[in-house]
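# starting from these lines, generate the structure:
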Amino acid sequence: MPRPLAATFCALALAACTTALPQPQAAPRPTLAAEMSLRAPRPAEGACWASQIRPAVIETITEQVLVRPETRDPATGAITGPATFRTETRQEIVSDQTPVWFRTPCDEILTPDFIATLQRALRARGLYRGLTSGQIDSATSRAISAYQTPRGLPSGTLALATARELGLIAWQNPN
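Modelled structure (predicted):
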């Protein structure tokens, strides 16, 4: 058997012997959107909630409306005058504003040490530039909002899911 052909045969034989190892599956983690609710939550022991008004979505529609059609020469059919249009713009509400409820860390968790750790976590992501004060000030709220807004929650109030994503609160296994 020629050498290149034998090498190809051996490579194919070895490839057939391998089996793919199963990849470990991580427990699915809820996203901010998955933890939000449009209904006010029922009070539950150890659960704290906050709400944020989701603003109305308004769409601007612009249309060109024919005012006068073009004029044509009856003999040749050539255009003697252009058509005239006017622009009409209107706004329509696509969806009304609605309150959105989401879980938050309870007040007993929001200690100065916890908030300082939150500030450091946001600083490490380039979102917080203030002092590590241990207080939720306007700079901290803006940084929280900058982190949460791209994830579907435009709020400066810390969501429980955000605290989990940042590694500030341990994930709880739902099972």
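# C-alpha from now on. contacts and neighbour counts both.
OK.
# quick one: residue 155 from residue 120, how far?
Computed with C-alpha to C-alpha, to the nearest Å, the distance linking residue 155 and residue 120 is 19 Å.
# distance of the residue most central in space within the chain from residue 162?
Of all residues in the chain, the one closest to the mean position by C-alpha atoms, centre = their mean is residue 151, 2.8 Å from it. Distance, residue 151 to residue 162, by C-alpha to C-alpha: 9 Å.
# next up, for comparison:
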Amino acid sequence: MTIRPFITALAAAVLVAGCAENGTVTSAANIDPISLATAPPGAAPGTCWGKTITPAVVETVTRKVQLQPAQISSDGRVQAPPIYKTETQQEVVKPRRESWYEIICEAQVTLDFIASVQRALDARGFYRGPITGELDMRTRAAIGRYQQSEGLDSKVLSIAAARKLGLIAVAQPA
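Reported below is the predicted structural model:
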């Protein structure tokens, strides 16, 4: 085995994640295997999935809470000012969110496929580099930029993005 096919195969494995057939899926956020038990409900056998996790946004909020209102005399003069207490607490502004998306399975990723991805991203201004068919850091970054423009923050190519790039046929209704 020469080194180039080995590196390409290794890169392809990083791109695609694990398939539902082998019992694992891969997190797009940190490329760690995740148990199939946490895959989206109804995931078809033989399909592959990626997952992004958006962390919760927590902010420290400081408020003044009135403990006692002002004491006002019958003629409208303030006899005693109101008494306030300052409270500081952390609040979840945006909850943690997990998003599953279908990805291309490893068996479908070839040198020709990656070269097609590079050409498609190049045509749209997301990839600037040689068309090598290798899933290098430049290609992964371009995939990430393209998908981010489509609303998915991941460097693992989704099936939806591949369809939009014209790389995978769209199933037609019967």
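# just give the TM-score of the two.
Comparing the chains after superposition, counting by TM-score structural alignment, normalised by the length of structure 2, produces a TM-score of 0.57; 135 aligned residues with a C-alpha RMSD of 3.3 Å.
# quickly note the distance from the residue nearest to the centre of structure 1 to residue 171 of structure 1.
As judged by C-alpha to C-alpha, residue 151 of structure 1 and residue 171 of structure 1 stand 18 Å apart.
# now the strands for structure 2?
When assigned using DSSP state E, the strands of structure 2 occupy the ranges 24-27, 33-35, 48-54, 57-68, 71-72, 78-80, 83-94, 97-103.
# quick one: list the elements packing against the fifth one.
Using 3 or more C-alpha pairs under 8 Å, 6 or more residues apart in numbering; DSSP states H and E as the contact test, the elements touching strand 71-72 of structure 2 are strand 78-80.
# which residues touch the strand it packs on?
70, 71, 72, 73 (C-alpha atoms under 8 Å, 6 or more residues apart in numbering).
# ok, and the closest non-adjacent residue to residue 121 of structure 2?
By the measure of C-alpha to C-alpha, 6 or more residues apart in numbering, the closest residue to residue 121 of structure 2 outside its immediate chain neighbours is residue 127, 5.2 Å from it.
# what's the nearest residue to residue 53 of structure 1 once chain neighbours are set aside in contact with, if anything?
Excluding its sequence neighbours, the residue lying closest to residue 53 of structure 1 (C-alpha to C-alpha, 6+ apart) is residue 99, at 4.3 Å. The contact partners of residue 99 of structure 1, taken as C-alpha under 8 Å, 6+ apart, are 38, 39, 51, 52, 53, 54.
# could you redo the last one with a cut-off of 10 Å?
Residues near residue 99 of structure 1 by C-alpha atoms under 10 Å, 6 or more residues apart in numbering: 37, 38, 39, 40, 50, 51, 52, 53, 54, 55.
# can I get those residues in JSON lines with distance to residue 112 of structure 1?
JSON lines is the format used below for the contacts of residue 99 of structure 1 (distance: C-alpha to C-alpha, whole Å):
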{"residue": "37", "distance to residue 112 of structure 1": "29"}
{"residue": "38", "distance to residue 112 of structure 1": "31"}
{"residue": "39", "distance to residue 112 of structure 1": "31"}
{"residue": "40", "distance to residue 112 of structure 1": "29"}
{"residue": "50", "distance to residue 112 of structure 1": "20"}
{"residue": "51", "distance to residue 112 of structure 1": "23"}
{"residue": "52", "distance to residue 112 of structure 1": "24"}
{"residue": "53", "distance to residue 112 of structure 1": "27"}
{"residue": "54", "distance to residue 112 of structure 1": "29"}
{"residue": "55", "distance to residue 112 of structure 1": "32"}
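# fine by me, we can end here.
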